[in-house]
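Enquirer: Everything below, folded, please.
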Amino acid sequence: MRSDFYKTAPLRGGLMYLLLLLWLVPSAAQTPRTYITVLVAPDHADWTYKTGEKASFTITVLKDGNALKNCKADVQVGPEKVDATYSKKLDLPDGKITVDGGTMKVPGFLRCIATTTVDGKQYRGLATVGFNPYEIKPTTDMPADFNAFWDKAKSDLAKIPLDTKLTLIPERCTEKVNTYQFSVQNFRYGARLYGMICIPKKPGKYPAELIVPGAGIRPLNGYVTAAEKGIITVEMAIHGIPVTMDPGVYVNLSDGALNNYFFNNLDNKDQYYYKRVYMGCVRAVDLIHSLPEFDGQNIAVFGGSQGGALSVVTAALDSRVKYLVCLFPALSDLTGYLHNRAGGWPHMFNKDNAAFNNTPARIETSKYYDVVNFAKLLKVPGMYSWGFNDETCPPTTMFSVYNSVTAAKELFLARDTGHFGYPEQWELLNNWMYDKLLSNQIKK
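Expert: Predicted coordinates for the structure are as follows:
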């Protein structure tokens, strides 16, 4: 099912959900309005075309809501994230112009970027259109031993005791909810998984939501609002460090020891950084099942960007997860750049990184961690959402994931968004998850 319209529903996250939106990745927050606005709009309202069909883009430069006369714009058109096929500086005597964007002969996305300079400051706008997007196929393939590789990892993890440690955080508790920092043993002895857990105080059995993180290193606060509605929330981090330290610690780690962690040990599939991360997601499900307050059945996983990738991975690896919500997933169709089209974040094979990463060993490792290959294994319902203008997680790569899913799925498109979500978008996703978890809980 495809949901291409906005719905409203109770926003569950409050301030904490706004914080999630801001830290998915550095570019995840919605760009604020600027003094000069560059609007780029395609001639199809649904931003979608058939292969071979021509697309045109109307570029409008606005100041105080009116067209800015006698300005200029640098215009580039081409497949997203690769070199433009059209590049020209155009005069806009009336502040507006329409350009022929051409077409695409194969399924994919075409992007028009317009940049203008006013009083020495640059302003930029873009629009990205899809050509038969539901026919996009991934460029990566699944290794023959993919399932065996991850089955072995889960078997190794299962031998490690959970060793749960909960520390009450009184200042983050409410009348209805207890909030704890948790840590459990993670993949390989000695490693710990940290996060925040919020548990309703009222005696009973509750469904659970696992919140998986966007890229970066940061403290966590816990999701109290959802817990007050009767959902255990487990918000996990991935780096094996406590989540209640001074924020400056995380900044130092981000700029230092954990800088570019997503490339660490990429030449070895057994040692790559995300192996412990993916196993940490399974370990978080172990934690949920160990809680006496858990209802024993209903778990949803929710995440965006890196977290969108982890939501798919977790649901694919662990059959105890019953539902997933995935926003603009990263780590998707990573080898796209090797086939002259966009690849997924962290863009390990683009022109900036290929000189180091484009080796047979690193390409092979990427296949074991590519979200496309986990999407093929999904068996549970999922809600997915993104926009066409995302420059962090290109839509070509996200459709490579979505088109690989054979399980029940819904897609909510907010086409003009980049790597952020509208309030209506978050509300719809929250409402979908609430309906799955709480309606099933009521039936018990």
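Enquirer: going forward, measure contacts and count neighbours with C-alpha atoms only.
Expert: OK.
Enquirer: where do the strands sit along the stretch 151-300 of the chain?
Expert: The residue ranges that make up the strands of the stretch 151-300 of the chain, judged by DSSP state E, counting those that start in this stretch, are 165-168, 177-185, 192-200, 206-211, 232-236, 294-304.
Enquirer: could you say what helices and strands the longest helix seen in the chain packs with?
Expert: Taking residue count as the measure and DSSP state H as the definition, the longest helix of the chain comes out as helix 423-443. Helices and strands touching helix 423-443, by 3 or more Cα pairs under 8 Å, 6 or more residues apart in numbering; DSSP states H and E, are strand 206-211, strand 294-304, strand 323-327, strand 382-386.
Enquirer: please give me the structure for this one as well, since I'd like to look at both together:
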Amino acid sequence: MPYADLPLDQLRGHLSESVEPADFDAFWAGTLSEARAHGEPPAFTRVDSGLSLIETYDVRFPGFKGQPIAGWLHLPAGTTQPLPCVVQYIGYGGGRGLAHENTLWAAAGFATLVMDTRGQGSHVSVGVTPDPEGSGPAYAGVMTRGIGDPHTYYYRRLVTDAVRAVDAARAHPLVDPARIAVAGASQGGGLTIAAAALAGDVAAALPDVPFLCDFPRATWIVDKAPYDEIVHYGATHRDQAGTIARTLSYVDGVHFAARATAPALFSVALMDPTCPPSTVYAAYNAWAGSKQVREYRFNGHEGGGAFHTSEQLSWLSERLCRG
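Expert: Sure, this is the predicted structure:
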């Protein structure tokens, strides 16, 4: 696909026009306070993944409104001391997968908590967590579920789940709560940014070609899924443009990034038609903590692939495994 975004000199300095809601902090503080009021401890049940060098546990923890969320916890076999942990979020349409999947970080010596994605898990990988909340009219997919109000919007629930996944990881005795990293690509990258802002004292963040960033630009220039779900909905509900923009502003990664202080390693693909580089740079440029970005000039939404994974392994090991 040819390069179709801003000229490079503008791209690297791009700032979003997303308007931050005046009650953004209060909205999320109230949402998380309500979720954490459901104090049930997470449950970890040993399962046989078929992998002899990795121990895997089925995880159940309370998410939004205490609703049960599934996950996997992977540990290097024979772990006896608390380890740094990567909390991993999955891309759009995917779930936690099967017990033997998503074990790279555990193979590298980290604990790994892989969060299932409520109401998804039927496209990229298997999921088991339902989304019990009701919704008004919505376009196919999850992007417009409950979009008429930020309190009913789907991503309010999913972001809350992402934060509670960090809480769940911290509760396990073989996880060092001071060395938690958050990571994910696409939708998982957007959740990574949100969790880094909201979960408190996250040690590192790895947002990979992140989705859910700079909605005003993304919904204007992207003509494919998942952003186009919002466009199709808006084309029919012509009188709701302001309502849509207001709801999306509460989950825009740009505003979360402005509150994220952990060291971050971003990736951006300059020919990405799904999460255009300008939307990624909008979040990167807003990031409040120390940050680095790796550009992949000729790549689309696959980003840096295995090349970037190698970068992440080296970068994260340096920050969480020294000494």
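Enquirer: How close are the two chains, by TM-score?
Expert: The TM-score (TM-score structural alignment, normalised by the length of structure 2) is 0.85; 307 aligned residues with a Cα RMSD of 2.9 Å.
Enquirer: thinking again about what came up before, quick one: closest of the helices and strands packed on helix 423-443 of structure 1 to residue 60 of structure 1.
Expert: When those are ranked by proximity to residue 60 of structure 1, the top entry is strand 382-386, at 24.4 Å, counting by Cα to Cα.
Enquirer: That closest one aligns to what range in structure 2?
Expert: Strand 382-386 of structure 1 corresponds to residues 264-268 in structure 2, going by TM-score structural alignment.
Enquirer: once aligned to structure 1, how far is that stretch on average?
Expert: Comparison of stretch 264-268 of structure 2 with structure 1 after fitting gives an average deviation of 0.6 Å (mean Cα distance after the TM-score superposition for structure 1).
Enquirer: quick one: buried residues of that stretch?
Expert: Of the residues in stretch 264-268 of structure 2, those scored as buried under the neighbour-count criterion (16 or more other Cα atoms under 10 Å) are 264-268.
Enquirer: Stretch 30-50 of structure 2 now?
Expert: In terms of neighbour count (16+ other Cα under 10 Å), stretch 30-50 of structure 2 has its buried residues at 31-32, 35-36, 42, 44.
Enquirer: go on, stretch 224-244 of structure 2?
Expert: Taking 16+ other Cα under 10 Å as the neighbour-count basis, stretch 224-244 of structure 2 is seen to contain the buried residues 226-231, 233-234, 244.
Enquirer: As a check, name the ranges of all helices in structure 2.
Expert: Defined through DSSP H, the helices belonging to structure 2, from first to last, are 8-11, 24-36, 104-107, 154-170, 187-198, 215-221, 227-236, 241-249, 253-257, 277-286, 305-320.
Enquirer: For residue 54 of structure 2, which of the ones you listed is the nearest?
Expert: Checking those against residue 54 of structure 2 by Cα to Cα gives helix 104-107 as the closest, at 6.9 Å.
Enquirer: what's the closest one packed up against?
Expert: Using 3+ Cα pairs under 8 Å, 6+ apart, the elements in contact with helix 104-107 of structure 2 are strand 68-76, strand 111-115.
Enquirer: Show me what it is in contact with.
Expert: Applying Cα atoms under 8 Å, 6 or more residues apart in numbering, the contact partners of helix 104-107 of structure 2 are 53-54, 74-76, 86, 111-112.
Enquirer: any chance of these in JSON lines, with neighbour count and distance to residue 251 of structure 2 too?
Expert: What follows is these, written out as JSON lines (neighbours: other Cα atoms under 10 Å; distance: Cα to Cα, whole Å):
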{"residue": "53", "neighbour count": "12", "distance to residue 251 of structure 2": "38"}
{"residue": "54", "neighbour count": "21", "distance to residue 251 of structure 2": "35"}
{"residue": "74", "neighbour count": "29", "distance to residue 251 of structure 2": "29"}
{"residue": "75", "neighbour count": "27", "distance to residue 251 of structure 2": "32"}
{"residue": "76", "neighbour count": "21", "distance to residue 251 of structure 2": "34"}
{"residue": "86", "neighbour count": "29", "distance to residue 251 of structure 2": "22"}
{"residue": "111", "neighbour count": "29", "distance to residue 251 of structure 2": "28"}
{"residue": "112", "neighbour count": "29", "distance to residue 251 of structure 2": "25"}
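Enquirer: Which members of those residues are the farthest-apart pair?
Expert: Longest distance between any two of the contacts of helix 104-107 of structure 2 is 17.7 Å, between 53 and 86; criterion Cα to Cα.
Enquirer: how close does residue 314 of structure 2 sit to residue 210 of structure 2?
Expert: 20 Å (Cα to Cα, to the nearest Å).
Enquirer: Look at the two and report which has more neighbours.
Expert: A direct count of neighbours by other Cα atoms under 10 Å for residue 314 of structure 2 and residue 210 places residue 210 higher, at 32 against 11.
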